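> missing the sequence, but the structure's below:
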């Protein structure tokens, strides 16, 4: 069989091109100093204060942390692979990938968000010279603008000046945190099924990672130099499924497997976005069964509130979660139950903004209720619990009127 020399030359040239392109891919992790870690922890702690345990109680669960395998792609919890080019902006791509994943899981919206906006504006990072994804979360948390869409601030593979923008994505940060110390495999899995993709740092400057095409990367643990996202696991392979930001030519269409506790993998962070208002009539679930009664938990955002999420649990078998984001709107958050006595648990997670500082407050109400007909209650924050940012909630007769 005669070999086409031109074809061989073309293949070799293309392989050389792609290998060279891979060598030029950016990395860009800048590990925070001890003081910077303390400042990140302080920002998050001051924001959520004593309510983290209550916050965790209301987290949705999108998978089984005890399952032998898990893949966010199987539950429509992941956006497409992107390419950071030669810019050291992996930290921004990792942050955006987690935000996009959270938005898909919480709001069922597939959005392409802007890494360039973070490269341009996150002052605690150095743009294409490297940065840290928790700095991006902190900046977004304190900034009350939407996360920009890719079409609004497209990626340019370079540093540009920061400019203000009026975002149209309806994506804001509700909360973020990181797994402290050296978390167990079980802790990482639990975070993944509760929050979606996790930002993580690892050691990529090795041939196993750079030239990866399949199998499991088990490079020696060394100082991390690159940020990716964990998007699943496989206990049979004893490996995490990662999504990289070097385009689809790397790995298995941009994804790869990294062994548990190898390759310097560390610094696991999660983020949650705010829940959107109900926008589809079908989501309102009108009462169709005449034997059911309607309970309407009404609320109007207060002068300091920029967001509130309402978690309603009835008799352990009915859970509803509602988002509220607009001023001067009376929200009707309805659930339907059978007539009679019921146990209920109501938790609110509210973001307030005062003097350009944002923080969370929480409300909680537990008790029993006897309903025989449709009823409407307003939610009222009462006394603090142990001088914390957690308040007792009271259900009172609905007398809210708008525009009077």
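Arrived safely. What you are looking at is a predicted structure, and each value in this text was computed from that prediction instead of being measured. Numbers count the residues shown, from 1 in each chain.

> can we go C-alpha only for contacts and neighbour counts from here?
Fine.

> how far out from the middle of the chain is stretch 367-384?
Chain-centre distance of stretch 367-384: 31 Å, with CA atoms, centre = their mean, to the nearest Å.

> go through it and flag the buried ones.
Within stretch 367-384, the residues scored as buried using 16 or more other CA atoms under 10 Å are 371, 376-379, 381.

> can you check stretch 142-155 too?
For stretch 142-155, the neighbour count (16+ other CA under 10 Å) marks 142, 145-150, 152-153, 155 as buried.

> which residues of the stretch 101-250 of the chain fall in helices?
Using DSSP state H, counting those that start in this stretch, the helices assigned to the stretch 101-250 of the chain run over residues 116-121, 133-142, 185-195, 207-210.

> among those, which is the most enclosed?
Mean neighbour count (mean count of other CA atoms under 10 Å) peaks for helix 116-121 among the helices of the stretch 101-250 of the chain, with a mean of 26.

> what does that helix rub up against?
Residues outside helix 116-121 that contact it (CA atoms under 8 Å, 6 or more residues apart in numbering) are 89, 92, 125-128, 136, 148, 150, 153-157, 159-163.

> show me where the stretch 301-404 of the chain has strands.
305-314, 318-324, 331-338, 340-354, 357-371, 375-384, 390-397 (DSSP state E, counting those that start in this stretch).

> and which of the buried residues of stretch 142-155 is nearest residue 199?
Closest approach between those and residue 199, by CA to CA: residue 147, at 17.1 Å.

> that closest one contacts residue 172, doesn't it?
Yes: judged on CA atoms under 8 Å, residue 147 makes contact with residue 172 at a distance of 6.1 Å.

> any residues in contact with both of the two?
residue 140.

> one step back: now the helices of the stretch 101-250 of the chain in TSV, with distance to residue 318?
What follows is the helices of the stretch 101-250 of the chain, written out as TSV (distance: least, CA to CA, whole Å):
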stretch	distance to residue 318
helix 116-121	39
helix 133-142	31
helix 185-195	19
helix 207-210	46
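
> here's the one I want to compare it with:
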């Protein structure tokens, strides 16, 4: 597998100005029983300000230049698989979802959640302006490829402290945890499922609407409006019995099912605009 396009952040900068004009495990639940959440069951008149994302869409021409992952070929797969995850966290008021999805979720899962990584190390370096601003997923991936990412203990995340840049000690620690590369993943049920079956978390991003933000406890999201703000999160499991993916979000344990959510296989192509796997 080849690394993601090198120095892709330069493409983003050029595109941005040209346009000028976002230690617990997720072990298998014994009483898993999600139910489909229909569009008419979504709570209306919700204060969206409490739900912060921060994903900025990659320009199409740049995204399509990223190498595409081939689907892992496995002799057999489990009908239900949940990857071991770090504890559910909360990005707070910062637009740091990309840092949480890539560094905290995916990179930590790559160690079997034996080590937790700092979303602040990544987000603080790639945000486009202030703490309310977002970032590009590929800028995060390129940073983890080039610099690595330090552990949570070296640089704990604090909402509102996005201007703090890594010091020499944090950078030295980060260098121990570089990734070898990354691919984009076909955005369909079978490709994402095959990556999870092979033990690889998938970072996804797209617009999230009222239905997503107010997803009920143990409910499966099967409705997408295509509107809403940009948000990134991590696919960390699947369940063929209920035809859904399990996602790890960064909105704290009060969101949906103790901080996790269930997304129907049938809507993943509509919900997600980008998908990546690191190695």
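Cool, got the structure. Keep in mind that what you see is a predicted model, and the values were worked out from it rather than measured.

> TM-score them against each other, please.
The TM-score (TM-score structural alignment, normalised by the length of structure 2) is 0.70; 226 aligned residues with a CA RMSD of 3.0 Å.

> circling back: filter the buried residues of stretch 142-155 of structure 1 down to just the ones in strands.
Among the buried residues of stretch 142-155 of structure 1, DSSP state E puts none in strands.

> mind putting those residues in JSON lines, distance to residue 217 of structure 1 included?
Listed next are the buried residues of stretch 142-155 of structure 1 as JSON lines, based on distance: CA to CA, whole Å:
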{"residue": "142", "distance to residue 217 of structure 1": "37"}
{"residue": "145", "distance to residue 217 of structure 1": "39"}
{"residue": "146", "distance to residue 217 of structure 1": "37"}
{"residue": "147", "distance to residue 217 of structure 1": "33"}
{"residue": "148", "distance to residue 217 of structure 1": "34"}
{"residue": "149", "distance to residue 217 of structure 1": "33"}
{"residue": "150", "distance to residue 217 of structure 1": "31"}
{"residue": "152", "distance to residue 217 of structure 1": "36"}
{"residue": "153", "distance to residue 217 of structure 1": "34"}
{"residue": "155", "distance to residue 217 of structure 1": "29"}
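
> list just the nearest of those residues to residue 66 of structure 1.
For those, the nearest to residue 66 of structure 1 is residue 147 (33.2 Å; CA to CA).

> thought residue 217 of structure 2 was touching residue 260?
No: applying CA under 8 Å, one finds residue 217 of structure 2 not in contact with residue 260, separated by 9.2 Å.

> more crowded one of those two?
Counted by other CA atoms under 10 Å, residue 217 of structure 2 and residue 260 do not tie: residue 260 has more neighbours, with 24 against 18.

> trace that one over to structure 1, please.
When structure 1 is aligned by TM-score structural alignment, residue 260 of structure 2 is paired with residue 255.

> kindly report the same for residue 208 of structure 2.
Taking TM-score structural alignment, residue 208 of structure 2 has residue 204 as its aligned residue in structure 1.

> burial measure for that match, as a count.
Residue 204 of structure 1: 22 neighbours (other CA under 10 Å).

> so it sits against residue 225, correct?
Yes: here residue 204 of structure 1 lies in contact with residue 225, judged by CA under 8 Å, at a distance of 6.4 Å.

> which positions within stretch 257-265 of structure 1 qualify as buried?
Going by neighbour count (16+ other CA under 10 Å), the buried part of stretch 257-265 of structure 1 is 257-265.

> need these in CSV with distance to residue 231 of structure 1, can you?
CSV is the format used below for the buried residues of stretch 257-265 of structure 1 (distance: CA to CA, whole Å):
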residue, distance to residue 231 of structure 1
257, 10
258, 11
259, 14
260, 13
261, 16
262, 16
263, 17
264, 17
265, 14
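
> of the residues you listed, which is the nearest to residue 195 of structure 1?
For the buried residues of stretch 257-265 of structure 1, with residue 195 of structure 1 as the reference and CA to CA as the criterion, the closest is residue 265, at 18.8 Å.

> contacts only, for that closest one.
200-203, 221, 224.

> what of residue 259 of structure 1?
Per CA under 8 Å, 6+ apart, neighbours of residue 259 of structure 1: 216-218, 237-240.

> by neighbours, which of those wins?
residue 240 (27 neighbours).

> isn't it right up against residue 232?
Yes: in this structure, residue 240 of structure 1 is within contact of residue 232 by CA under 8 Å, at 5.9 Å.
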